[in-house]
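> sharing a model that was predicted from the sequence below.
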Amino acid sequence: MHSFFVWYRVNRDEGDADMVIRGMMARLACRSGVGGRLIRKRDEPGLWMEIYADVADPARFEPLLRQAVDEFDVEMFIDGTRRTECFLAGDAIPAICA
């Protein structure tokens, strides 16, 4: 499985940005079957991150993500660029408590 982390700075209208980005993420979830989470940096609330975990087919997911971003005109709320990183899942580390 893969996990996608998409981070960016919101430049204005945080309320409108929140509504649009959450709408985009909901549409993406319907199309891809992958639900996401939207989080904000603790000490820098203008820095946002979308997290999409357990993506089984990244070759299918990535174009669906791009399509949803374009359809919802997400870029108009972004200061700079959206950066997307994809990580491979590793094995869970068990707790070994003495």
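All right, it came through fine. Numbering: from 1, shown residues only.

> going forward, measure contacts and count neighbours with C-alpha atoms only.
Fine.

> in stretch 65-77, what's buried?
Of the residues in stretch 65-77, L65, A68, V69, F72, V74, E75, F77 count as buried by neighbour count, 16 or more other C-alpha atoms under 10 Å.

> show me where this protein has helices.
14-32, 58-71 (DSSP state H).

> spatially nearest residue to the residue nearest to the spatial centre of the chain, not counting backbone neighbours?
When the chain is reduced to its mean C-alpha position, the nearest residue by C-alpha atoms, centre = their mean turns out to be E50, at 2.3 Å. Excluding its sequence neighbours, the residue lying closest to E50 (C-alpha to C-alpha, 6 or more residues apart in numbering) is L38, at 4.6 Å.

> check it against this one:
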Amino acid sequence: MNHCLYCYFKADADDAALLSRLRALQSALQARTGVPGRLLRRRDDAGTWMEVYEGISDADAFLHAWLEISVECGLAALSRHEEWFQPLA
């Protein structure tokens, strides 16, 4: 069964350094896990950002890689809220 991770957090709407670190995270994650990521922000609140990862076959391995690479990319201190979903049968 595939899983999806939706992770949201607050950021400055134009934080170019954070955006660069998030793109590095997603590039490294895709290289390590094969799962591409997307970055979104709320339409009505440009300071709420979201990472989206879909099609995750091994949620535990992905989470481990996501946390490890987050540290490597300088994102460990970012207060992110994770939401995990899976398809309905």
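On my side now, so go ahead. All of these numbers come straight from a predicted model, not from anything done at the bench.

> give me the TM-score for this pair.
Laid over one another, the chains give 0.90 as their TM-score (TM-score structural alignment, normalised by the length of structure 2), with 88 aligned residues with a C-alpha RMSD of 1.6 Å.

> buried ones in stretch 79-89 of structure 2?
Buried residues in stretch 79-89 of structure 2, counted by 16+ other C-alpha under 10 Å: R80.

> I misspoke; the intended subject was stretch 6-13 of structure 2.
Y6, C7, Y8, K10, A11.

> let's see which of the residues you listed end up in strands.
When the buried residues of stretch 6-13 of structure 2 are checked against strands (DSSP state E), the matches are Y6, C7, Y8, K10.

> aligned partner of the last one in structure 1?
Using TM-score structural alignment as the criterion, K10 of structure 2 maps onto R9 of structure 1.

> please report how far the residue nearest to its match when sequence neighbours are not counted lies from E71 of structure 1.
Nearest-residue entry for R9 of structure 1: L47, 4.5 Å, with adjacent residues in sequence omitted and distances by C-alpha to C-alpha, 6+ apart. L47 of structure 1 sits at a distance of 22 Å from E71 of structure 1 (criterion: C-alpha to C-alpha, to the nearest Å).

> cool, and R42 of structure 1?
29 Å.

> and if you look at P58 of structure 1?
20 Å.

> and L28 of structure 1, by the same measure?
From L28 of structure 1 across to E71 of structure 1, the span is 11 Å (C-alpha to C-alpha).

> just R27 of structure 1 next, same as before
Applying C-alpha to C-alpha to R27 of structure 1 and E71 of structure 1 gives a distance of 10 Å.

> circling back: in contact with the residue nearest to R9 of structure 1, which residues?
Going by C-alpha atoms under 8 Å, 6 or more residues apart in numbering, L47 of structure 1 touches W7, Y8, R9, V10, R40, K41.
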